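Undergrad: Let me see the structure of the following:
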Amino acid sequence: MNLIDRVVYELPISDHEAAIGLYVTGVGRCNAPSGVDYPQFASQETQKWSWDKGRILTQFELHFIVSGQGEFESATMGKTDLGPDSILLLFPGVWHRFRPSDSTGWKEYWVAISGDLVHRIVSSSEFTPSDCISVLNRSSGRLLIDSFERLITRVQDDLTTHSAVLSANVLELLALALDAEKNEQLVFFSSNGLRTDRIEDPIVAKTIETIWTRSHRPIPIGQIVSEIPTTRRTLERRFIDVVGHSILEEIVNCRLIRAKKLLTETDLSIRSIAVLTGFVSQEKMRKAMLSREGVPPVEYRAKTRS
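TA: Coordinates of the predicted model:
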């Protein structure tokens, strides 16, 4: 079996770094030769996935295909080809998979990022889950490569610290990527897998979109209702008819999906995870996890890491 030449770093995140609002959870480069089995992430638990099953992220990932060709498929875009200088901005909550062509292989860079600032930057851009691919011109591509290399070097210099400089480096990457942005219909998934573009009721589809783009911070149902042209009673009834559970349950489900990811893959404190995933308190998250998982957050973290 051919092996992928790769560099992968996963960063520890403290409460201080999380408070910045933009933090890096992983970064790397990959040179996959033709005919290689892809992906190959046997040593990094958080990067394990397969082409057959694909994956769903709870954070954003920015990928840049430097050379070679391949294919990408997601629940929101369907299948599409990838070529040199392609940018992928992968959204949390969206099933997807990608791989290089057997005949060409490819070289790629990637960074995994999260935080309130990332959500705000992306939500104000024109990148969407249904239009998450752009192509850079060669001069911009060179700038993106240089920025990725600076980020990797900074991480190599100190694997234990997530400095503000790393966050600034990621802002540079995002700025270069957003220069190539495009605009299409926004598509999201409910916690039980319903696609908003296949929901006939536009009010329910808009509610799911609002929940999944804002549930990283406290969002009262009344605030959602204020942005939807209907009453709360009507919205609750129509939401249950389509999705099968209440708006509040959807909000909690969304937050728990993200909280479980952070519990498993980071060393953030329980309090910080509660804040980052939109729970109004650590106790609220504890009760929600006890109700749905049968164990409190501390035990869930220990169980998933054992």
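Undergrad: only C-alpha atoms for contact and neighbour calcs from this point on.
TA: Will do.
Undergrad: Span of stretch 47-61 from start to end?
TA: End-to-end span of stretch 47-61 (C-alpha to C-alpha, to the nearest Å): 12 Å.
Undergrad: ugh, wrong one, I meant stretch 134-142
TA: Stretch 134-142: ends 15 Å apart by C-alpha to C-alpha.
Undergrad: One more: stretch 103-123?
TA: Counting by C-alpha to C-alpha, you get 37 Å between the two ends of stretch 103-123.
Undergrad: what's the answer for stretch 77-97, then?
TA: End-to-end distance for stretch 77-97: 11 Å, by C-alpha to C-alpha.
Undergrad: repeat for stretch 100-110
TA: End-to-end distance for stretch 100-110, by C-alpha to C-alpha: 14 Å.
Undergrad: list the buried ones in that stretch?
TA: Buried positions in stretch 100-110, judged by neighbour count with 16 or more other C-alpha atoms under 10 Å: P100, S101, D102, T104, G105, W106, K107, E108, Y109, W110.
Undergrad: now stretch 232-244
TA: For stretch 232-244, by 16+ other C-alpha under 10 Å, it's L235, E236, R238, F239, V243.
Undergrad: Now do the contacts for the first one.
TA: Right, the one you point to is L235. For L235, the contacting residues are I203, V204, V225, by C-alpha atoms under 8 Å, 6 or more residues apart in numbering.
Undergrad: Another sequence for comparison is provided below:
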Amino acid sequence: MTLDRNNTLCYPGTGGHDEIWGMTVTTAGKQTVLPGSGYPLRSHPADYLFSTQKGRILNEYQIVYIVNGSGTFCSGNRPPRKVTSGSVLFLFPDEWHTYSPDKETGWEEYWVGFRSRHIDSIIAKRSFTKEDPVHNIGISTGIISLYEEIISVLQHEKPGHLQLVASIIIHILGSIYFKEKNLSYADTATIEKINEARMLMKDPECRLSTEGIAESVGIGYSKFRKIFKEYTGVPPTQYRLQQKLSKAKELLTSSMMNISEISYTLKFDNPCQFSIFFKNREGISPSEFRERNRMR
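TA: Alright, predicted model coming up:
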């Protein structure tokens, strides 16, 4: 339902096919709340209306993106949080919450709601938590475009539209996670050193140990391991092995080097050690991997 160009509410019907993909899309939209206006707008269905004093509990996830203005958010038994332009509010199923814009500023918001077994598993891995439901990522034209695309797709209701929206929601989640991770390290000298270390790890000619690489970039090893894992998602030793495996695949598929030459290029002690390393990770020998990829 389009109220005007600044206010669009979507509450799609659901069917069996969208649930097969592991996600049911329940709502999406955008609205502009002018300074001094009541909140929420009365145009929402009864199940979604709430008193900002009493709050509400939903049986779905919602991702609310504030793109202008400011306000307050509160969930669970945690104290109220200030919300500003660029804040993302993550609403969890069966979690009490309330939020509203400041009377002085109002706000502009986008939202999308859904139920998803896939997201349940992501939440279980602590990528997004009830303890930290507000994510300050700043204004992203890319994420705004994704919300706009969801609204457009839901309005046109073409075959497969709910499946497309489900994939866009995953894109939004990934974008929020990516932006928050990178903003937390933006423009720091330490991250420049971590990136320098990553370049060394990608270089087959580098004979330094992981501890030696940390020392060469001027970071103590325990601090290096901690920051490296936070930034890349994997410990430095595992990252280095991943790079070695990636380079091995590249050489096996795009060079005429034999197995012995590849093993020595990647600084293995001998071809046997290289073959064991490769098979443990890929389930097949380097020779089998090369043969399969030549057949494609």
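Undergrad: Any chance you could compute the TM-score here?
TA: The TM-score (TM-score structural alignment, normalised by the length of the second structure) is 0.56; 178 aligned residues with a C-alpha RMSD of 2.1 Å.
Undergrad: Identify the farthest-apart pair in the buried residues of stretch 232-244 of the first structure.
TA: L235 and V243 (11.7 Å; C-alpha to C-alpha).
Undergrad: ok so, going back, okay, the buried residues of stretch 232-244 of the first structure in a markdown table with distance to S140 of the first structure and secondary structure next?
TA: Converted to a markdown table, these look like this (distance: C-alpha to C-alpha, whole Å; DSSP: H, G, I helix; E, B strand; the rest coil):
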| residue | distance to S140 of the first structure | secondary structure |
| --- | --- | --- |
| L235 | 45 | helix |
| E236 | 47 | helix |
| R238 | 46 | helix |
| F239 | 44 | helix |
| V243 | 43 | helix |
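Undergrad: and the residue nearest to T84 of the second structure when sequence neighbours are not counted, what element?
TA: Once flanking residues are discounted, T84 of the second structure sits nearest to S70: 4.3 Å by C-alpha to C-alpha, 6 or more residues apart in numbering. Here S70 of the second structure is covered by strand 61-75, with elements defined by DSSP states H and E.
Undergrad: circling back: what do we get in the first structure for the residue nearest to T84 of the second structure?
TA: Counting by TM-score structural alignment, S70 of the second structure corresponds to Q69 in the first structure.
Undergrad: contacting residues for the aligned residue in the first structure for P12 of the second structure?
TA: Under the alignment (TM-score structural alignment), P12 of the second structure maps onto L11 of the first structure. L11 of the first structure makes contact with V24, T25, G26, L159, T160, T161, H162, according to C-alpha under 8 Å, 6+ apart.
Undergrad: Would you state the helices of the stretch 51-200 of the second structure in chain order?
TA: 117-124, 141-156, 161-183, 189-202 (DSSP state H, counting those that start in this stretch).
Undergrad: hang on, the earlier thing: which of the contacts of L11 of the first structure has the most neighbours?
TA: Highest neighbour count within those, by other C-alpha atoms under 10 Å: V24, with 27 neighbours.
Undergrad: what's the helix or strand for that residue?
TA: With DSSP H and E as criterion, V24 of the first structure is part of strand 23-32.
Undergrad: what's the distance between the one helix or strand D241 of the first structure maps to and the middle of its chain?
TA: For D241 of the first structure, the element it lies in under DSSP H and E is helix 232-243. The chain centre lies 28 Å from the centre of helix 232-243 of the first structure; the measure is C-alpha atoms, centre = their mean, to the nearest Å.
Undergrad: Now do that helix: which range of the second structure does it align onto?
TA: Counting by TM-score structural alignment, helix 232-243 of the first structure falls onto no part of the second structure.
Undergrad: following that helix, which helix or strand comes up?
TA: On the C-terminal side of helix 232-243 of the first structure, the closest following helix or strand by DSSP H and E is helix 247-265.
Undergrad: And the closest residue to G138 of the second structure other than its chain neighbours, how close does it get to P133 of the second structure?
TA: Nearest non-adjacent residue to G138 of the second structure, counting by C-alpha to C-alpha, 6+ apart: G86, 3.8 Å away. For G86 of the second structure, the distance to P133 of the second structure equals 14 Å [C-alpha to C-alpha].
Undergrad: Could you point out which of the helices of the stretch 51-200 of the second structure sits nearest L58 of the second structure?
TA: Closest among the helices of the stretch 51-200 of the second structure, using C-alpha to C-alpha: helix 117-124, at 14.9 Å.
Undergrad: what's the mean distance for the closest one versus the first structure?
TA: When the first structure is overlaid, helix 117-124 of the second structure sits 1.6 Å from its aligned residues on average, using mean C-alpha distance after the TM-score superposition for the first structure.
Undergrad: Tell me what angle the strand holding S70 of the second structure forms with strand 23-33.
TA: Strand 61-75 of the second structure and strand 23-33 are oriented at 50 degrees to each other (axes from the mean of the first three to the mean of the last three C-alpha atoms, to 10 degrees).
Undergrad: Strand 61-75 of the second structure vs the first structure, mean deviation?
TA: Per aligned residue, strand 61-75 of the second structure averages 0.5 Å (mean C-alpha distance after the TM-score superposition for the first structure).
Undergrad: what does that strand rub up against?
TA: With contact meaning C-alpha under 8 Å, 6+ apart, strand 61-75 of the second structure is reached by 80-93, 95-102, 105-115, 139.
Undergrad: now swap in stretch 76-96 of the second structure and tell me
TA: Residues outside stretch 76-96 of the second structure that contact it (C-alpha under 8 Å, 6+ apart) are 55-75, 97, 130, 133-140.
Undergrad: from the middle of its chain, how far away would that stretch be?
TA: The chain centre lies 18 Å from the centre of stretch 76-96 of the second structure; the measure is C-alpha atoms, centre = their mean.
Undergrad: about what we covered before: reformat the buried residues of stretch 232-244 of the first structure as TSV; add distance to R292 of the first structure.
TA: Output for those, formatted as TSV (distance: C-alpha to C-alpha, whole Å):
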residue	distance to R292 of the first structure
L235	25
E236	22
R238	24
F239	21
V243	18
